[in-house]
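Participant: After the sequence you'll find the predicted model.
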Amino acid sequence: MFESLKKKFSRTSDKLEEELIEEAQEENNLEEESGKKFSFFSFGKKDKKEEEDSKSDIAEIPQEVESISDEADTSDDEDSEDKKEKSGFWSFGKKSGDDKKEEPPEESPEEPQEEEPKKSRFWSKNKEEDSSEVEDDDSDDETEEKKSHFWNRSNDEDSEEDEEDEPGGMFSFITAKTISEKHLEDILWELEMGLLEGDVAMEVASAVVDSVKDDLVGRKIKRSNDITEYTYNALRNAVAEIIDIPGKSMTEMIEAKKAQGEPLVVMFVGINGTGKTTTIGKLANYYLKKGYTPVIAAADTFRAGAIEQVNYHADNVGVKLIKHQKGSDPAAVAFDAVEHAKAQGKELVLIDTAGRMQTNTNLMDEMKKIKRVAKPDLVVFVGDALTGNDATHQASKFNEAIDIDGVILTKADADSKGGASLSIGYVIKKPILFLGMGQGYDDIREYDADWMLNQLFSESGEEVTVDEV
């Protein structure tokens, strides 16, 4: 999902890195060092992996120390100084050329006397196994170089190389550089144009660019990996603020109405062809599986075949359909559905309305009449994510005409650009409630801003899943 936006974000990081390295090169302010360079999307997973690695290392230390303690306990009681010399933990820094060598334990006479005490792998994992060959100062210097934990992490034979890391040479700034506005001017302009090309609304693109600028200007850079990490975090924070529009979930509202002995009445609006009727079938199935009893109102009495279409979905999922003859009053159908739900103790009423363009004044007036009669608790706009900025424009017009309460985006799984998903809630200041993720009745999920953020900042092709609510 959202491949277009992912490429824009990654390109922004690459351009900033190119800009700063080129300037540092002109100032003769960089040197090349070997090591791993993280990709843009690796920073979202790096912290978790490093935490697991550190836990693994910590878990190994007590075992090392315990084995050393057991070995020391097998020998006769000696003075404390001799015990320290036998412990690999305390003697990791000793050279093989020390005058005093450790005596082997009495229980293991078969071990050669010249054998060095065991060394803790925690402290000596970057040292060569045969330290006895280190005799002169030059070789000592080489050993010290191998202790560098930042550039020689890949030398640890027990650590696995991350797939997202790119091995090889990279530039590291010798003296700190500071990101200034002049470094970002062209890069942020390119980012803004890229977001607009990705069907992101103008005000959303501007908000992202301004947030990234505020976050990055003044940042001190010491090595090129810092640029990638700072850019990743700046973009992620900017997007997180945009897509997280507060609002109650439909499930919470059903429970609140149920406590009052009333059904939750939901009216669906939108233009033809966005998947509005299919979405109603999906929601009926979704809440039926949650233990609620929905009823559907076939209030689209104008379009040929509309009643048959919604009747098909109602039969498939097994819910009651309230319908009148073609051409009858849509408001009357909606009213009857609400009364039926109240009489039968059903918790949810889903009202299907005729699709209409936001510019059709007569049809918009008819929609307002349905709202006056049925008194819905929620008015939900159903938009096609693939239409991008047009879906945002449609939602704005419907919101002006009838004051919608939330949005459902269909075909979100096929949306490679992500413009509508990023923009629509921020522009109309109303939450996204559900996302259509396929053609089956089970292919719908409650909107989760954290899930959306992970989708936008995951590597291409990577599956990111969050448990359904």
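Facilitator: It's in.

Participant: For the rest of this, base every contact and every neighbour count on C-alpha atoms.
Facilitator: Fine.

Participant: packing partners for the helix ranked longest in the chain?
Facilitator: Longest helix in the chain, counting residues (DSSP state H): helix 43-73. On a contact count with 3 or more C-alpha pairs under 8 Å, 6 or more residues apart in numbering; DSSP states H and E, helix 43-73 meets helix 121-124.

Participant: Enumerate the positions of the helix it packs on that are buried.
Facilitator: By 16 or more other C-alpha atoms under 10 Å, the buried positions in helix 121-124 come out as residue 121.

Participant: Which residues does that helix contact?
Facilitator: Residues outside helix 121-124 that contact it (C-alpha atoms under 8 Å, 6 or more residues apart in numbering): 57, 60-61, 64, 92.

Participant: centre of the chain versus that helix, how much separation?
Facilitator: 36 Å (C-alpha atoms, centre = their mean, to the nearest Å).

Participant: what sits against residue 5?
Facilitator: 194-195, 198, 417-418, 456.

Participant: Pull up the distance across stretch 250-270, start to finish.
Facilitator: Its start and end residues considered, stretch 250-270 measures 18 Å (C-alpha to C-alpha, to the nearest Å).

Participant: take a look at this one as well, against the first:
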Amino acid sequence: MEEPRAGVVNGKENTSSNISAFDVSKLQKRTKGVKKTDTVVNKGSKPDPKKKATKKNRVWDDAPPEEKLDFTDPVDGNGSGNDNIEVVAANQGESMMDIEEIISSDSEGEVDDNVQKDSKPEAKKKGWFSSMFQSIAGKANLEKEDLEPALKALKDGLMTKNVAEEIAEKLCESVAASLEGKKLASFTRVSSTVRAAMEDALVHILTPRRSIDILRDVHAAKEQRKPYVVVFVGVNGVGKSTNLAKVAYWLLQHNVSVMMAACDTFRSGAVEQLRTHARRLQIPIFEKGYEKDPAIVAKEAIQEATRNGSDVVLVDTAGRMQDNEPLMRALSKLIYLNNPDLVLFVGEALVGNDAVDQLSKFNQKLADLSTSPTLRLIDGILLTKFDTIDDKVGAALSMVYLSGAPVMFVGCGQSYTDLKKLNVKSIVKTLLK
């Protein structure tokens, strides 16, 4: 009997067996093929050894680089430099001091709703009908307990924005005193009335008590044939030299001739730093090196500016802590001997109430150490790093409230154009947001 062939069952060809056998062999071949392909792809993903990228050797020769990055080339005695430096200074653009900032006004109801939300636990004591009737029909006289919920919410809000607690407390007390006993207008909520009074108080504080127009004063001094002198003071590391250069750049844009005076004769590298700014801005600098009396250096700088016809002298001083009596005495001597037109305190907005303490003690030390019957204190404030604080703008309010000196400049970046005016409406809006 003939043996059945493989793949034949009961006289029929077992096709499934053949297919199964065929598929396994095909699968093995395909699997091997895929592995080979993967291997090829992986090998192909590596760089060709013949075309392997190698680091180029540095060529040390006398050829100048394609693009000039160092702008501290030697300059002549008048502060002039090469063409590259002049291009850098000219391409900075318009100073932000001359750009009007547009503030978008939010609806008052939104802010009032926030105040109502914050004061809801206390407001519940009055009852819904009582508060609604009061807001529609008006009330004969506002009492202290009517104002307390909204004032507490505003005080807490001011403190979260870095306003010193005692200043926030005094502001609320003054607002309460101005509103207590007054009649609430019809269709007006207590929170709206309190907020409006607080807004008026904040605007009043931040608005300068005396008009300080540097450009106007510079031209007035020029008519008297003497330079306008600005002294920059402050603690260590707040950015006096950098922001002095920003002020110089702004003045240059208004066709004002500027000279820098390097009177930081204590810190190593301070004169070189100011010299770099002078070179980039193409303006003269008066320097006598280190370990000299800064008061005498400033006096000689003013005399030099008078001879060469410079309109403004910007005096850079050494950074000093407010408790350092020897350095504070030297600063008092500089101010007394030279009688500058403007004393600018440079403080960091980032440190918040520490800057308030610094400013207060600077004023106190200048008053205590003054040898003149006429006191010269801080005339204005320059706040640096204002772009790093988000809505924590309370330090500006606290500094102005305590010193009475206006915030004249706000530093908001690293370039020479990053100098702005303090927008009072913007600050008030942020504080009450």
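Facilitator: That came through, no problem. What you are looking at is a predicted structure, and each value in this text was computed from that prediction instead of being measured.

Participant: TM-score for the pair, please.
Facilitator: Once superposed, chain against chain, the TM-score is 0.64 (TM-score structural alignment, normalised by the length of the second structure); 312 aligned residues with a C-alpha RMSD of 3.1 Å.

Participant: ok, back up a step: give the aligned range of the longest helix of the first structure in the second structure.
Facilitator: The counterpart of helix 43-73 of the first structure in the second structure, using TM-score structural alignment, is absent.

Participant: Looks to me like residue 309 of the first structure is in a helix.
Facilitator: Yes. Under DSSP: H, G, I helix; E, B strand; the rest coil, residue 309 of the first structure falls within a helix.

Participant: Tell me the residue in the second structure aligned with it.
Facilitator: So, by TM-score structural alignment, residue 309 of the first structure is matched to residue 273.

Participant: just residue 380 of the first structure next, same as before
Facilitator: Match for residue 380 of the first structure (TM-score structural alignment): residue 344.

Participant: How many residues are close by that match?
Facilitator: Counted with other C-alpha atoms under 10 Å, the neighbours of residue 344 of the second structure add up to 25.

Participant: what's it in contact with, if anything?
Facilitator: Counting by C-alpha under 8 Å, 6+ apart, the residues that residue 344 of the second structure touches are 230-233, 378-382.

Participant: Take those residues and map them onto the first structure. Which survive?
Facilitator: Retained in the first structure (both residues aligned by TM-score structural alignment, their matches' C-alpha atoms under 8 Å) from the contacts of residue 344 of the second structure: 230-233, 378-382.

Participant: What range does the strand or helix carrying residue 222 of the second structure cover in the first structure?
Facilitator: Secondary structure from DSSP states H and E places residue 222 of the second structure in helix 214-223. The aligned range for helix 214-223 of the second structure in the first structure is 250-259, by TM-score structural alignment.

Participant: for stretch 399-419 of the second structure, same thing?
Facilitator: The aligned range for stretch 399-419 of the second structure is 424-444, by TM-score structural alignment.

Participant: before we move on, the earlier item: what does the match of helix 214-223 of the second structure contact?
Facilitator: Taking C-alpha under 8 Å, 6+ apart as the rule, stretch 250-259 of the first structure contacts 263-264, 347-348, 433.

Participant: superposed on the second structure, where does it end up, distance-wise?
Facilitator: Stretch 250-259 of the first structure differs from its equivalent in the second structure by a mean of 1.7 Å after superposition (mean C-alpha distance after the TM-score superposition for the first structure).

Participant: still on that earlier bit, just give me the closest of the contacts of stretch 250-259 of the first structure to residue 202 of the first structure.
Facilitator: residue 433 (22.9 Å; C-alpha to C-alpha).

Participant: Looks like that closest one contacts residue 444 (just checking).
Facilitator: No. Using C-alpha atoms under 8 Å, residue 433 of the first structure makes no contact with residue 444, being 10.5 Å away.

Participant: can you map out the helices along the stretch 1-150 of the first structure?
Facilitator: 3-26, 43-73, 80-86, 121-124, 137-146 (DSSP state H, counting those that start in this stretch).

Participant: Which one, of those helices, ends up nearest to residue 297 of the first structure?
Facilitator: helix 3-26 (38.1 Å).

Participant: burial count for residue 31 of the second structure?
Facilitator: Residue 31 of the second structure, neighbours per other C-alpha under 10 Å, totals 12.

Participant: What is the corresponding segment of the first structure for the helix or strand containing it?
Facilitator: Following DSSP H and E, one finds residue 31 of the second structure within helix 15-45. When the first structure is aligned by TM-score structural alignment, helix 15-45 of the second structure has no counterpart there.

Participant: Show the subsequent helix or strand relative to that helix.
Facilitator: Next element after helix 15-45 of the second structure (DSSP H and E): helix 83-90.

Participant: And stretch 223-237 of the second structure, what's buried?
Facilitator: 226-235.

Participant: so residue 384 of the second structure makes contact with residue 414?
Facilitator: No. Applying C-alpha under 8 Å, one finds residue 384 of the second structure not in contact with residue 414, separated by 10.2 Å.

Participant: Neighbour count for the two, which is higher?
Facilitator: More neighbours surround residue 384 than the other of residue 384 of the second structure and residue 414, with 23 against 12 (other C-alpha under 10 Å).

Participant: residues contacting the more buried one?
Facilitator: Per C-alpha under 8 Å, 6+ apart, neighbours of residue 384 of the second structure: 238-239, 243, 346-350, 410-412.

Participant: Tell me which residue of the first structure matches up with it.
Facilitator: Looks like residue 384 of the second structure aligns to residue 410 there (TM-score structural alignment).

Participant: For its match, which non-adjacent residue is closest in space?
Facilitator: Residue nearest to residue 410 of the first structure in three dimensions, not counting chain neighbours: residue 436, with 4.2 Å by C-alpha to C-alpha, 6 or more residues apart in numbering.

Participant: count of residues packed around residue 400 of the second structure?
Facilitator: By other C-alpha under 10 Å, neighbour count at residue 400 of the second structure equals 20.

Participant: Provide a list of residues in contact with it.
Facilitator: Residue 400 of the second structure neighbours (C-alpha under 8 Å, 6+ apart): 205-206, 406-407.

Participant: try 6 Å this time
Facilitator: residue 406 (C-alpha atoms under 6 Å, 6 or more residues apart in numbering).

Participant: Also residue 331 of the second structure?
Facilitator: Contacts of residue 331 of the second structure by C-alpha under 6 Å, 6+ apart: none found.

Participant: how close does it get to residue 128 of the second structure?
Facilitator: Taken as C-alpha to C-alpha, the span from residue 331 of the second structure to residue 128 of the second structure is 61 Å.
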